[in-house]
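Asks: Predicted structure and sequence below. I'll ask about it afterward.
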Amino acid sequence: MELVTNILIVFIAIEHGYFLILEMFLWTKPKGIKTFGLKSKSFAEETKVLAANQGLYNGFLAAGLLFSLIINDQEISVFFLICISIAGIYGAYSTEKIRLFYIQSLPAIITLILIYFK
């Protein structure tokens, strides 16, 4: 079961690394605009600093998860998985985009459940 949870943690870290790339580097590009359903290129330009900040936070979440695996500390994994779950729940609520919950929170919640029931 530990192997499965570690694989899920790596998957979630990769996912958040991808969010970093989308938000920090592709926000104003067609891929970023389409992915986040932005109103226009000008809106993307106006909000790119905020998006880059979001991307940086996603990078920290990914780094924290990978760090927890490197030092083999499950408590650190749990902390970052809870942070990700809460961020996804709040993001889905505040943007009224339920897919955000499924993309961000659900994998973290499933991993937390596996950790606690192994």
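Replies: That came in fine, so what should we check first?

Asks: C-alpha only now, for contacts and for neighbours.
Replies: Noted.

Asks: so how far is residue 77 from residue 116?
Replies: 12 Å (Cα to Cα, to the nearest Å).

Asks: Compare neighbour counts for the two and give me the winner.
Replies: With neighbours defined as other Cα atoms under 10 Å, residue 116 and residue 77 compare such that residue 77 has more, 25 against 8.

Asks: any idea how far residue 13 is from that one?
Replies: According to Cα to Cα, residue 77 and residue 13 sit 11 Å apart.

Asks: Spatially, what comes nearest to residue 108 if we skip its sequence neighbours?
Replies: Closest residue in space to residue 108, ignoring its immediate chain neighbours: residue 81 at 5.3 Å, by Cα to Cα, 6 or more residues apart in numbering.

Asks: Second structure follows, compare the two:
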Amino acid sequence: MLASILIALVALLHLGFMYLEMVAWEQPLGRKVFRTSPEFAAASKALAANQGLYNGFLVAGLIWGLALGEGGFSIKVFFLACVIVAGVFGAVTASRRILYVQAAPAVLALICLYAGL
């Protein structure tokens, strides 16, 4: 049960990232969250939307795994691992806070999943 709640939280986080990257990238909220200037946001809009689309795929995979219940164990593991890898890569290449905002919740969810919690 705890693992499912955490997986749903990870999915919601990524749904939020998708919104920020695909819809709000050039808006004040998007620029504030990602600490970008209006000029940078305008110049990188297409790249951000692409990144948002990938976050949407992660959301879809996590929800798919949750919908399958116990039968979705492997799917949950795969998509949580994708989130963790993306979070570590983002922390190394963009901002260390991505490790805490993106990767850490997925690691916690994965631990709970394997522990049967």
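Replies: Now that the structure is in, tell me what you want to look at. Keep in mind it's a predicted model, so treat the numbers as computed, not measured.

Asks: Please identify every residue contacting each of residue 77 and residue 13 of structure 1.
Replies: When contacts are counted by Cα atoms under 8 Å, 6 or more residues apart in numbering, residue 77 of structure 1 and residue 13 are jointly contacted by residue 65.

Asks: what's the helix or strand harbouring the residue nearest to residue 108 of structure 1 in contact with?
Replies: Mapping residue 81 of structure 1 onto the secondary structure by DSSP states H and E places it in helix 74-95. If you take Cα under 8 Å, 6+ apart as the criterion, helix 74-95 of structure 1 is touched by 9, 61, 64-65, 68-69, 97-101, 104-106, 108-109, 111-112.

Asks: do that again at 7 Å, thanks
Replies: Applying Cα atoms under 7 Å, 6 or more residues apart in numbering, the external contacts of helix 74-95 of structure 1 come out as 61, 64-65, 68, 98, 100-101, 104-105, 108-109, 112.

Asks: Based on its surroundings, how many neighbours for the alignment partner in structure 1 of residue 100 of structure 2?
Replies: Alignment note (TM-score structural alignment): residue 100 of structure 2 maps to residue 102 of structure 1. Neighbours of residue 102 of structure 1 under the rule other Cα under 10 Å: 15.

Asks: which residue is nearest the centroid of structure 2?
Replies: The residue lying closest to the centre of structure 2 (Cα atoms, centre = their mean) is residue 14, at 3.5 Å.
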